[in-house]
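Asks: got a structure for you, letters missing:
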């Protein structure tokens, strides 16, 4: 797997806010639902989620920067069983030439630790394996030969949610890392960044343990009418020329349906009206506003009387 910083396109000095912004931008661009014709889209999206998981977690990021874990979040230094021995040291021979000492490795805050077992305290191969697995999982097993098997990693899955669903609630389809598509109900009035846990739907364990969890992170999907500015919405609204001059009631779209806006006489094109509480839900409660900018629009068909009036006005 590539370097997480390269995957997110951020510098190693990037702060959490930069990492979050980069992830959201790329998640919308690389999401499999937006790249249905690309057979590698799922792999790229999974790679992005793995990179974000490491860099968004201060502890994991620190370990990666110090070289304690690799780009997949796995501890470095575990080299398997080369040459029939164990770890770097393998078996060591005693004065009589017999294999009397196991040399094992475990992982802790200080990195790799080496420990030896003499002929009287050696617990056998199961104990050595228990040390390795227990260290990787955050502690030794409770019984000899029964290390607690590490679970898979948790992952974040950014889910673009239509703005109408954000307000009203409803189902959205989510593609999981294993390729399965499930339908998840989004609660009403959910704010961007809201997290929903799906137990056991994260990455599988590399050691045969239980999978991690998947956390669905709500993101606002682009809208054909509204532009998003935090919890506020912006929209351009066509204003007939007659209403711009004489004033009147103008129908304005909102996420909850159209509402009437009173437009005063002699309203210039480009004037913005604030409709309070017609924006997006706020995490702390309440809603943002809708900022409606009117744009004067001519009639769809040519109007001879209007043209004559304009000529008269121009010659006045």
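Replies: Yep, that arrived. These numbers come from a predicted model, not from an experiment. Numbering: from 1, shown residues only.

Asks: contacts, neighbours, all on C-alpha from now
Replies: Noted.

Asks: what's around the residue nearest to residue 200 when sequence neighbours are not counted, how many residues?
Replies: Of all residues not flanking residue 200 in the chain, residue 213 sits nearest, at 4.6 Å (Cα to Cα, 6 or more residues apart in numbering). With neighbours defined by other Cα atoms under 10 Å, the count for residue 213 comes to 20.

Asks: And stretch 212-225, what's buried?
Replies: 212-220 (16 or more other Cα atoms under 10 Å).

Asks: thinking again about what came up before, how far away is the residue nearest to residue 200 from residue 236?
Replies: Separation of residue 213 from residue 236 (Cα to Cα, to the nearest Å) stands at 42 Å.

Asks: Assumed residue 279 was part of a strand.
Replies: No: looking at residue 279 with DSSP: H, G, I helix; E, B strand; the rest coil, it is coil, so not inside a strand.

Asks: quick revisit: show me which of the buried residues of stretch 212-225 is closest to residue 289.
Replies: Closest to residue 289 out of those is residue 220 (15.9 Å), distances taken as Cα to Cα.

Asks: and the closest one, how far is that from residue 161?
Replies: Residue 220 is 5 Å from residue 161, where distance means Cα to Cα.

Asks: Could you do residue 249 as well?
Replies: Using Cα to Cα, we find residue 249 at a distance of 32 Å from residue 161.

Asks: do residue 183 as well
Replies: As judged by Cα to Cα, residue 183 and residue 161 stand 12 Å apart.

Asks: So which of these two has more stuff around it?
Replies: Just comparing residue 183 and residue 161: by other Cα under 10 Å the higher neighbour count belongs to residue 161, 22 against 11.

Asks: From what I see, that one and residue 173 are in contact.
Replies: No: if you go by Cα atoms under 8 Å, residue 161 and residue 173 don't touch, sitting 9.4 Å apart.

Asks: between residue 183 and residue 161, what contacts are shared?
Replies: By Cα atoms under 8 Å, 6 or more residues apart in numbering, residue 183 and residue 161 have these common neighbours: residue 172.

Asks: Below is structure B, check it against A:
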């Protein structure tokens, strides 16, 4: 066993009680024997860090150790059967023990509250107080709900539901934080948060680039040649787009401010790419026109692609 409790917990000698508690908690979650069944080294290390915490969490004994009045072997040791009392618990619903025979720290943080609040040397140690763990979830939402915002519900594993407000402009892969809806705190500490990873389903016609929206809009030959007004869908509702005459396929039109509007921010734009679409069925008049269109015979739209 190391003779220095600070070294065991990876602490500096001027560490605060909060830092001492945090260091022990992190080390115990890795070394606890119930999480390392049959690992004698982990069991021995757990006993060492428990003893180190017992010494450093007691201000009087810590002071005597710092002054050289006592050494590590003279400090109060953590009870040898501390972890076994929890590991062998057989009461139904025991929060520390599960059917697999090992500790579930996600639900068993009471072990640390119990450890930190035990009586030591005839007087009560300072009550350990810590925030609860965060809970992590994943949720799929529709494209337009992400763009415009919505209120929905998340079904939790145990069957209960959680109300979730999706803010306008939510992005695919974004994590929403619902404060205070995670695991309860320890020793009166605040509850953790619920962290929700958002997966946005693709949309059949819209694609998103930052706060801009892009879509292709089909137009007829007549609309392309003569121009006209075309009804165009946008995430915030349809708008009328005025096509000028001779609008080629691939021409892009910009609808300012019709894109994604994040909360408190400026809205992006919608970019419309027009695509000329021929009639589904052959049209004799159109065929006859194309055959007799002299100017069209001399047109070479692929001239810039030639080597």
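Replies: Okay, I see it. Everything numeric here is computed off the predicted structure, so don't read it as measured data.

Asks: what's the TM between chain one and chain two?
Replies: After superposition, the two chains reach a TM-score of 0.54 (TM-score structural alignment, normalised by the length of the second structure), with 219 aligned residues with a Cα RMSD of 4.8 Å.

Asks: Strands of the first structure, residue ranges please.
Replies: 91-93, 99-108, 111-117, 155-161, 170-175, 181-186, 195-198, 214-220, 227-229, 232-240, 248-252, 259-263, 272-275, 290-297 (DSSP state E).

Asks: Between these, which one is closest to residue 16 of the first structure.
Replies: Smallest distance to residue 16 of the first structure across the strands of the first structure (Cα to Cα): 15.2 Å, for strand 155-161.

Asks: Determine the set of other helices and strands touching the closest one.
Replies: The contact analysis (3 or more Cα pairs under 8 Å, 6 or more residues apart in numbering; DSSP states H and E) places strand 155-161 of the first structure against helix 16-30, helix 41-56, strand 214-220.

Asks: Touching the last one from outside, list them.
Replies: By Cα under 8 Å, 6+ apart, the list of residues contacting strand 214-220 of the first structure from outside reads 24, 154-163, 166, 191-203.

Asks: Mind reading off the mean deviation between it and the second structure?
Replies: For strand 214-220 of the first structure, the mean deviation from the second structure after alignment is 3.3 Å (mean Cα distance after the TM-score superposition for the first structure).

Asks: Trace residue 159 of the first structure over to the second structure, please.
Replies: Residue correspondence to the second structure (TM-score structural alignment): residue 159 of the first structure is matched to residue 139.

Asks: Once you drop chain neighbours, what's closest to its match?
Replies: residue 198 (5.2 Å).

Asks: same deal with residue 114 of the first structure?
Replies: Using Cα to Cα, 6+ apart, the closest residue to residue 114 of the first structure is residue 105 (4.7 Å).

Asks: Quick one: residues contacting the one you found.
Replies: 87, 112-115, 131-132.

Asks: In this structure residue 26 of the first structure contacts residue 8, no?
Replies: Yes: counting by Cα under 8 Å, residue 26 of the first structure touches residue 8, with 7.5 Å between them.

Asks: Out of those two, name the residue with the larger neighbour count.
Replies: Neighbour comparison, residue 26 of the first structure and residue 8: the larger count goes to residue 8, with 24 against 16 (by other Cα under 10 Å).

Asks: my read: the more buried one touches residue 22, true?
Replies: Yes: the criterion here is Cα under 8 Å, and residue 8 of the first structure meets it with residue 22 at 6.0 Å.

Asks: before we move on, back to that, just give me the match in the second structure for the residue nearest to residue 200 of the first structure.
Replies: Looks like residue 213 of the first structure aligns to residue 193 there (TM-score structural alignment).

Asks: likewise residue 237 of the first structure?
Replies: Residue pairing (TM-score structural alignment): residue 237 of the first structure is matched to residue 217 of the second structure.

Asks: Do I have it right that its match meets residue 270?
Replies: No: here residue 217 of the second structure lies out of contact with residue 270, judged by Cα under 8 Å, at a distance of 11.8 Å.

Asks: between these two, who's got more neighbours?
Replies: Between residue 217 of the second structure and residue 270, residue 270 has the larger neighbour count (other Cα under 10 Å), namely 26 against 19.

Asks: Return the residues in contact with the residue nearest to residue 200 of the first structure.
Replies: 152-155, 197-203.

Asks: which of those sit farthest apart?
Replies: Greatest spatial distance in the contacts of residue 213 of the first structure: 152 and 197, 14.8 Å, computed using Cα to Cα.

Asks: So which of these two has more stuff around it?
Replies: In terms of neighbours (other Cα under 10 Å), residue 152 is the more surrounded of residue 152 of the first structure and residue 197; the figures are 20 against 15.

Asks: doesn't residue 199 make contact with the more buried one?
Replies: No: with contact defined as Cα under 8 Å, residue 152 of the first structure does not reach residue 199; the gap is 11.4 Å.

Asks: shared neighbours of the two, which are they?
Replies: The contact sets of residue 152 of the first structure and residue 199 overlap at 212-213 (Cα under 8 Å, 6+ apart).

Asks: rewinding a little: with distance to residue 124 of the first structure added, can I get the helices and strands packed on strand 155-161 of the first structure in CSV?
Replies: Shown next, in CSV, are these (distance: least, Cα to Cα, whole Å):
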stretch, distance to residue 124 of the first structure
helix 16-30, 45
helix 41-56, 35
strand 214-220, 38
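
Asks: so which of those comes closest to residue 305 of the first structure?
Replies: Set against residue 305 of the first structure and scored by Cα to Cα, those come closest in strand 214-220, at 46.2 Å.

Asks: Next up, the contacts around residue 232 of the second structure.
Replies: Contacts of residue 232 of the second structure (Cα under 8 Å, 6+ apart): 217, 238-241.

Asks: Who wins on neighbours among those?
Replies: Busiest of the contacts of residue 232 of the second structure [other Cα under 10 Å] is residue 217, holding 19 neighbours.

Asks: in the second structure, what residues pair with stretch 30-37 of the first structure?
Replies: Alignment note (TM-score structural alignment): stretch 30-37 of the first structure is unmatched in the second structure.

Asks: now stretch 271-280 of the first structure
Replies: The aligned range for stretch 271-280 of the first structure in the second structure is 251-260, by TM-score structural alignment.

Asks: contact partners of that stretch?
Replies: Applying Cα under 8 Å, 6+ apart, the set of residues contacting stretch 251-260 of the second structure is 147-148, 168-169, 211-213, 234-236, 266-274.

Asks: Could you check how far it is from the centre of its chain?
Replies: Mean-position distance between stretch 251-260 of the second structure and its chain equals 31 Å (Cα atoms, centre = their mean, to the nearest Å).

Asks: One more: stretch 158-169 of the second structure?
Replies: The mean C-alpha position of stretch 158-169 of the second structure is separated from the chain mean by 13 Å, Cα atoms, centre = their mean.

Asks: Next, the buried residues of it.
Replies: So for stretch 158-169 of the second structure, counting by 16+ other Cα under 10 Å, buried means 164, 166-169.
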